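Undergrad: no sequence on this one, just coordinates:
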């Protein structure tokens, strides 16, 4: 197998690794392209191409993450990643699964970690690299890398749902949510929301969106019904980074992606991506 064939075999996974750290398709592709250039210059003595390439991508993504975080300090409102969307009725082989990427809810937790913690968690816990390989990417010893991943894991575990229901139950809740919004049913909507539900909306300052996270079922439900007062122009059920979600075009023509985290039968988190620059790859309703 040629070096180019080896790289192309690994490209999809490398792109997922870079996306999992950066939350940007374009930045992930830039990182993978730079990894290709380094692969070309590496010579023929690479014993484990998959591990070598993943480590290189991790190191490059860590560097890119520093620059990205500096830009996000001036970002308008909450920052959410570019969503990965597939229609809910798509071929199961085409569906995004959580072992292939990270959910929007997980990205919200990762944003609170240091770049090194985030890198260690994504490379080890999500993509299965050894701590020796993680250490090469973050410039730390294997033991230090283990500690980074452990701190990140504690943060992630503290934010996980207490009881994640089966997929069918998640879809039922999202369908009921859509019906309550369409019917303007405040009581039903509040019943579907966890009392401590969190709403995050990313408009990037380009379209209407809440500038701060909203908390609590009453506040979130009123905001949702205010947003849904003008019926959307079209929409569909979708998988959004492995979570049940909705995609619709609102009354102003803005494509909106919503992802839901369901905990014990209620909606615990809603992540809404409306920034037009982040939905260019989303199939339009």
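TA: Nice, I can see it. Keep in mind that this is a model prediction, so the values were computed, not measured.
Undergrad: please count neighbours and contacts with C-alpha atoms only from this point.
TA: OK.
Undergrad: ok, then the element right after the helix or strand harbouring residue 158?
TA: Using DSSP states H and E, residue 158 sits in helix 142-159. Toward the C-terminal end, the helix or strand that comes next after helix 142-159 (DSSP H and E) is helix 167-183.
Undergrad: list the buried residues for that following helix?
TA: Going by neighbour count (16 or more other CA atoms under 10 Å), the buried part of helix 167-183 is 170-171, 173-175, 177-178, 180-181.
Undergrad: could you export those residues as JSON lines, including distance to residue 280?
TA: Output for the buried residues of helix 167-183, formatted as JSON lines (distance: CA to CA, whole Å):
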{"residue": "170", "distance to residue 280": "26"}
{"residue": "171", "distance to residue 280": "25"}
{"residue": "173", "distance to residue 280": "27"}
{"residue": "174", "distance to residue 280": "24"}
{"residue": "175", "distance to residue 280": "25"}
{"residue": "177", "distance to residue 280": "25"}
{"residue": "178", "distance to residue 280": "23"}
{"residue": "180", "distance to residue 280": "28"}
{"residue": "181", "distance to residue 280": "25"}
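Undergrad: put this beside the first:
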């Protein structure tokens, strides 16, 4: 086995971890894969014999790549007037909801919730990096500090500030898939029946609906943010005719829906549920972004 192949094999052992880091940093599956590939390119151009801790080195390099992408993204947003920025919906990881059992719950326990990704999107790039690497992946502040060009103490403050914002915004989501499924079933039943009061009852009073339908749809307010149970229920009734073709599925490890009225997926809905009611709804209906998602086994 030549040296390059041996290094590639070692890298592959860390790919899943690096992809998880990049997804939490970027909220985009496609960008996460690009970041991981960029990390591999940097490794292939480096004297790997001088790297004492390959896993730590790869994690910090992936973090630096993601930070550059986040800063570039932030700069572009300052230049653009785009409603999609306000209606941020992350790319979504999809899996069939074929059964609800302890084995399945353990399998998806490491999934990152959509609500948390939305909160992370509102952090400054340096805050997001410090929080993700330290709080989610236990990277020491001494290793994070050089990435953000700060002292270890200043980096600790970045993470602390991010932590306060996350705790203040992220709902305490229901962890049990069975109870999540009960709420989802109630929502679907009310939608299919066109029952406005039942819809309001299954929604939290402060529920937030975020929709990203991209730029290809015409005649519709494509991307938007809607808040409040009655307002969100009204929006749900507008699309109740599609409820019959909606299929339950796992979206980022929690229950959600894929809408495929003519065989091909038209939208994905992710839900956050707490205390028996829906606190957040996230609809991804951008045709370009839907094309990048893996629906195998989710629409059959």
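TA: Sure thing, it's come through. Everything quoted here is computed from the prediction, not taken from an experiment.
Undergrad: about what we covered before: show me what the helix holding residue 158 of structure 1 is in contact with.
TA: Residues outside helix 142-159 of structure 1 that contact it (CA atoms under 8 Å, 6 or more residues apart in numbering) are 106, 109-110, 113, 116-118, 120-121, 124-125, 131-135, 138.
Undergrad: where along the stretch 51-200 of structure 1 do the strands fall?
TA: 85-87, 193-202 (DSSP state E, counting those that start in this stretch).
Undergrad: which of those strands sits closest to residue 100 of structure 1?
TA: Minimum separation from residue 100 of structure 1 across these (CA to CA) falls at strand 85-87, 13.0 Å.
Undergrad: in structure 2, what stretch matches that closest one?
TA: The aligned range for strand 85-87 of structure 1 in structure 2 is 94-96, by TM-score structural alignment.
Undergrad: give me the contact list for the matching stretch.
TA: 248-253, 293-295, 297-298.
Undergrad: make a ChimeraX selection of the buried ones in these.
TA: Remark: buried members of the contacts of stretch 94-96 of structure 2, expressed as a ChimeraX selection using 16+ other CA under 10 Å:
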select :248,249,250,251,252,253,293,295,298
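Undergrad: and the contacts of stretch 94-96 of structure 2, which is closest to residue 275 of structure 2?
TA: residue 253 (17.9 Å).
Undergrad: what do we get in structure 1 for the closest one?
TA: Match for residue 253 of structure 2 (TM-score structural alignment): residue 242.
Undergrad: then residue 224 of structure 2?
TA: That one, residue 224 of structure 2, aligns with residue 212 by TM-score structural alignment.
Undergrad: go on, residue 282 of structure 2?
TA: By TM-score structural alignment, residue 282 of structure 2 lines up with residue 271.
Undergrad: hang on, that match in a strand?
TA: Yes: counting by DSSP: H, G, I helix; E, B strand; the rest coil, residue 271 of structure 1 is found in a strand.
Undergrad: my guess is it contacts residue 200. True?
TA: Yes: Residue 271 of structure 1 sits in contact with residue 200 when judged by CA atoms under 8 Å, with a separation of 5.0 Å.
Undergrad: scan structure 1 for its longest helix.
TA: Of all segments of type helix in structure 1, defined using DSSP state H, the longest is helix 49-72.
Undergrad: quick one: distance of it to the chain centre.
TA: In this view, helix 49-72 of structure 1 has its centroid 16 Å away from the chain centroid, taken as CA atoms, centre = their mean, to the nearest Å.
Undergrad: please apply the same query to stretch 272-282 of structure 2.
TA: For stretch 272-282 of structure 2 - counting by CA atoms, centre = their mean - the centre lies 16 Å from the chain centre.
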